[in-house]
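# just coords:
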């Protein structure tokens, strides 16, 4: 057991961020898991969405731009995929399960 001699020996500061800004665009991916062959991506903005889908080995299997249309995943086999969504500089990564 290690003890400090004086309270001044211990730094009580915490790791923090002074300014926290919320992501202006929230993304949702549904239905997940999917069996229909299509996935909807909902955002607060109506601008184009760049979507990249990767398999579990990291190989890109879909790279497309959507304009208020569902993502067609009917060409993919059942399994788990990683979806990278980018719109107006806001990026998020989601897990997609295809049954």
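Looks like it came in fine. Quick caveat: nothing in here was measured; it's all calculated off a predicted structure.

# going forward, measure contacts and count neighbours with C-alpha atoms only.
Will do.

# my guess is residue 44 contacts residue 26, does it?
Yes. Using Cα atoms under 8 Å, residue 44 makes contact with residue 26 at a distance of 6.4 Å.

# Name the residue in the two with the higher neighbour count.
residue 26 (13 against 10; other Cα atoms under 10 Å).

# I'd like the next helix or strand past the helix or strand harbouring residue 39.
When elements are assigned from DSSP states H and E, residue 39 belongs to strand 38-42. Toward the C-terminus, strand 38-42 is succeeded by strand 49-54 as the next helix or strand (DSSP H and E).

# Name the residues of the helix or strand just after that following strand that come out as buried.
Heading C-terminal from strand 49-54, the first helix or strand you meet, by DSSP H and E, is strand 60-66. By neighbour count with 16 or more other Cα atoms under 10 Å, strand 60-66 contains the buried residues residue 62.

# got another, please set it beside the one above:
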């Protein structure tokens, strides 16, 4: 291939979200860093990834689809498990609920946080942060206007002190 072309990367069974999911391949060797975001209840295993794009061929364009298996480790294989005291787990209880999802104009996140300093971020499927909002432990709910974003899939991530507390797919119609 002598010209760059756009491709899409996906996972066959939607057990993980891959970011970026769309990128341009340049002629020659390419190194692409992909973030894998597991969707509950994923525990690791072999996944089939699909790389597809329309490539120029002679006078026309052809759809090129390549499937390959990737072994994504879970804690039961090469990952490390850590013991946590039961009292530590309950010392900072959190809960999250996102609705409506899919959404058209606005989406509401209801949450319960014991500590301050949490943030909500929205990522598009290229991995780019498109919105960020501080969450207060006293508010318990935040409504986000999403009508300015194009239809598609996004990731919502709640972080506190560098730790991901919650993540969820958001579909905008």
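Noted; the coordinates are in hand. What you are looking at is a predicted structure, and each value in this text was computed from that prediction instead of being measured.

# quick one on the thing from earlier: relative to the second structure, which residues correspond to the strand holding residue 39 of the first structure?
Mapped onto the second structure using TM-score structural alignment, strand 38-42 of the first structure spans residues 106-110.

# And the contacts of that stretch?
Identification of contacts with stretch 106-110 of the second structure by Cα atoms under 8 Å, 6 or more residues apart in numbering yields 96-101, 140-147.

# how much does that stretch stray from the first structure?
Following superposition, stretch 106-110 of the second structure is found to deviate from the first structure by 0.7 Å on average (mean Cα distance after the TM-score superposition for the first structure).

# Please compute how far that stretch lies from its chain's middle.
On the basis of Cα atoms, centre = their mean, to the nearest Å, stretch 106-110 of the second structure sits 18 Å off its chain's mean C-alpha point.

# could you give the angle of the strand holding residue 39 of the first structure to strand 49-54?
For strand 38-42 of the first structure against strand 49-54, the angle by axes from the mean of the first three to the mean of the last three Cα atoms, to 10 degrees is 130 degrees.

# okay, how far is it across stretch 25-44 of the first structure, tip to tip?
Distance between the two ends of stretch 25-44 of the first structure: 6 Å, counting by Cα to Cα, to the nearest Å.
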